[in-house]
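*Asks:* kindly return the folded structure for what I paste below:
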Amino acid sequence: MIRNLVLAALALLVAPAAAQTVHTVTGANPPAQYKVCAGDTLVLKKQMGRELLRDGSREKGWLGWNDRNRSNAAGNWFETIGATRLRFVENVQGKGWVYAPIDAAPCKAPSAQSAAATPPAHTARVAPLFGANLSGAEASGSDAVRPSAEDWRGYIDKHGFGLIRYPFKDDRMTPARVAELKVNISYAGGKRVPVILDNHTYRWDAPPKAIAFWTGFARNFPDDGSVLLDLVNEPRGFDDAVLTNDWDQWLRDSNAIIAGLRANGIRHPILLEYPQWSATFRFDKKEGAKKACESAGCAIDRGGGLKDPLGLTFINAHRYFDRGSSGTSNECDAKTSGFAEFAEQLRRRGLKGYITESAFASHYGMKASCAAVGVEAIAALRANSDVLLGITWWGGGRIWPESYIFKIDPPKAARFTAPTSGYVERLTGRR
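*Replies:* Okay, here's the model as predicted:
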């Protein structure tokens, strides 16, 4: 179920007539040599270390490149035949770190017959990650209804969700809670299901405070792409007395937080929400040149862009389909999801993103007004999976009463035994 983002990256690397190979450098005993051509990629479980120099060459004295596979603490040494230098391409969620040869020559092109039968790899579409929010740790009052180990297993094994977003409140993350969460994240990782850690406070902290919290918290979890950091849910409270435009402050502070986390050695992917409820349709308001920014897209365009030395920061948006996208009614007012338009706004800026809140029905059924937009939303996610990497639907977890309009779970007494609903089959991309 884990999405393979390698194919999208290859579009920038492949020579038009050259064959293309993805070398997956994992396992207990991978090959010691990989013959590489221009356009090929290598996928490593962990990021290369100091053997990879800034110009892509290898530090003198190293036996070879090192895959640092977890099953072997010392890693496995390997050589690239046909290239002496490598460059980092991107991190593939749930897979690993992608590198491409810099100085490799094109290999022999496939025959005309085989080329016609097999379309170029970089044109292939793969499904986004279909996931769910597993609520409870962010509940008002206490976290007594936080997801149990059984809930995690139910959502991953029974329901078949391929991505979990875990909303929490930062002040509740005691050592005991962190230890519990580590166990559950380890379970998800063993099933190849990434986890988004969502600081669900709505509170925009000054960069030093945000950096301090996330640096300490993130170090508890793997940084191999299986754990993503949602810095704050639907942020508000921008109060800089000098920089009065919230959007400008958002971009400035976001880049400062990203830089601080990377400087502290935090390599996890970062999911970045924005003011005005992180609504997809508010990402780009197409402000005129003489008008102040009123959207994240405008701030990014005018402020020099998002700056992440690892290239692992993603836009994080929300979308409900009732009037005003408030998420307070199970009647749908929207005719389309708007996901395709949002994807194009990201694509135009060279960005990628996730939708981490959306819903259009519940375990108990769907309003007639939501049927068409629900089908269109899932189709749009698939059609734009080059930039929309995944979605986590809202309404999961024991916290929600039976009457909740977006409740994913079956009745509490039967949540582990009831058949999977048709709605969940839609949410997981199975229909």
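*Asks:* okay, CA-based contacts and neighbour counts for the rest of this
*Replies:* Fine.
*Asks:* touching, Leu251 and Ile300? I think so.
*Replies:* Yes. Assessed by C-alpha atoms under 8 Å, Leu251 is found in contact with Ile300 at 6.7 Å.
*Asks:* one more to put side by side:
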Amino acid sequence: MKAAFSPWRRMLTIAAAIVLPLHAGLAEAAGPCFRGINLSGAEFGNPGGEIFKDYAYPSEETIGYFRKKGMNIVRLPFLWERLQPELGQALNDDELQRIKDTVTLLRKYKMSVILDPHNYAQYKKAQVGTPPVTTLAFADFWTRLAVEFADQEDVIFGLMNEPYDIASDKWLSAANAAIRGIRAVGAGNLILVPGTKWTGAHSWQSDGPGGPNGTIMLGVKDPRRNYAYEVHQYFDSDSSGTHEECSGNENARKAIVSMSDWARKHGTRVLLGEFGVSQAPECVAGLKAVLDTMQENGDVWLGWTYWVAGDWWPQTEPLNVQPHDGHERKQITVLEAAAKAPAPAEDACRTRGR
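*Replies:* This next block holds a predicted model:
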């Protein structure tokens, strides 16, 4: 069922039109339209696991908490294999309904959602573009999912989480096939296109199998011209997000500046789909620097979603900002300030990219 038409949704649909250069003006300095959080949990466990035992979708309490912090979008990870147990076959009704119920709950709080198959360009450990996970199989999945959410402008299609170990030209072919399938069923939703090499902002213009993302991914073909590039960036020494330290603070900030310049040069938009730090004071300071840099380059940054939160995330996870027993994480102060920073007015968002 499509969401009721509202001024909020009008803002989102126009904000999603992103590929043409912007006109100069106040809107450019107002920062990203979307400021949000990854609510993780539905991608937990092995495919076919039991709901609320092996994996879980976000609760209303958690959604309400982050909405109060000023956030207006959630990136929602889930497993491709769980939603589509057999390639080329129908989506699982129960799992699809869980996603729909979560979208409805987010809509209640006036939050948009990025649907994120959290699969690293793999299905049952086979790489996209390799039989049986052919490019057509990937396109089939997105065609089926797009039908269910077509033209719900507060639903954004994130094609894939962090493709890796796949050549960039091979991944581009798969991404374009999925985009063709989405548009073929009449879905005009905003599409987020990642690159390869974990879609790192710091490595976006570095060479690799198939060529640099910054060159190859310019080959995205969308007849609706309604897409943005999704990049990720962490602050530790190897930009992996697997260490508590943040010796890569300055590298992360420079990566955001470099991505800003690249997007501006090519008249396109980017969204920072994952980034996160521990509670260490120097790491929180690095987080603020990156958020400030995106705010300053709001003409090209469509938005950001911090990694990570979710009802099942433990206190021991350094990057986690899920509150526990009434205690908030130190990162949340900086995130809340950025979420509530000057934002484009509704009319400004409507004209972004048009």
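*Asks:* TM-score for this pair?
*Replies:* Once superposed, the chains reach a TM-score of 0.77 (TM-score structural alignment, normalised by the length of the second structure), with 303 aligned residues with a C-alpha RMSD of 2.8 Å.
*Asks:* give me the aligned partner of Ala175 of the second structure over in the first structure.
*Replies:* In the first structure, the residue paired with Ala175 of the second structure is Ser254, using TM-score structural alignment.
*Asks:* part of a strand, is its match?
*Replies:* No. Using DSSP: H, G, I helix; E, B strand; the rest coil, the secondary structure at Ser254 of the first structure is helix, not a strand.
*Asks:* so what's the residue count around it?
*Replies:* A count of nearby residues for Ser254 of the first structure, using other C-alpha atoms under 10 Å, gives 22.
*Asks:* if I pick the residue nearest in space to the middle of the second structure, what's in contact with it?
*Replies:* Nearest to the geometric centre of the second structure sits Gly273, at 3.8 Å (C-alpha atoms, centre = their mean). Contacts for Gly273 of the second structure (C-alpha atoms under 8 Å, 6 or more residues apart in numbering) come out as 75, 230-232, 304-307.
*Asks:* sorry, back to before: which of Leu251 and Ile300 of the first structure has more neighbours?
*Replies:* Between Leu251 of the first structure and Ile300, counted using other C-alpha under 10 Å, Leu251 has the larger neighbour count: 23 against 20.
*Asks:* quick one on the thing from earlier: overlap in contacts, Leu251 and Ile300 of the first structure.
*Replies:* By C-alpha under 8 Å, 6+ apart, the residues touching both Leu251 of the first structure and Ile300 are Leu306.
*Asks:* wait, what's in contact with the match of Ala175 of the second structure?
*Replies:* Taking C-alpha under 8 Å, 6+ apart, one finds 207, 272, 306 in contact with Ser254 of the first structure.
*Asks:* so where is the helix or strand encompassing Leu192 of the second structure in the first structure?
*Replies:* Element membership of Leu192 of the second structure [criterion: DSSP states H and E] is strand 191-194. Using TM-score structural alignment, strand 191-194 of the second structure lines up with residues 270-273 of the first structure.
*Asks:* centre of the chain to that stretch, how far?
*Replies:* 9 Å (C-alpha atoms, centre = their mean, to the nearest Å).
*Asks:* same question for stretch 148-160 of the second structure.
*Replies:* Distance, centroid of stretch 148-160 of the second structure to centroid of chain: 11 Å (C-alpha atoms, centre = their mean).
*Asks:* check the second structure for its longest strand and report it.
*Replies:* strand 301-309 (DSSP state E).
*Asks:* average offset of that one relative to the first structure?
*Replies:* Average distance, strand 301-309 of the second structure versus aligned residues of the first structure after superposition (mean C-alpha distance after the TM-score superposition for the first structure): 0.9 Å.
*Asks:* after that strand, next one along is what?
*Replies:* Moving toward the C-terminus from strand 301-309 of the second structure, the next helix or strand (DSSP H and E) is helix 331-339.
*Asks:* what segments of the stretch 151-300 of the first structure are helices?
*Replies:* Applying DSSP state H, counting those that start in this stretch to the stretch 151-300 of the first structure gives helices spanning 175-190, 207-218, 246-263, 296-302.
*Asks:* and the angle for the first one with helix 207-218?
*Replies:* Read it as helix 175-190 of the first structure. 70 degrees (axes from the mean of the first three to the mean of the last three C-alpha atoms, to 10 degrees).
*Asks:* got it, and the longest one?
*Replies:* For helix 246-263 of the first structure against helix 207-218, the angle by the same axes, to 10 degrees is 40 degrees.
*Asks:* how far away from the center of its chain is helix 246-263 of the first structure?
*Replies:* 19 Å.
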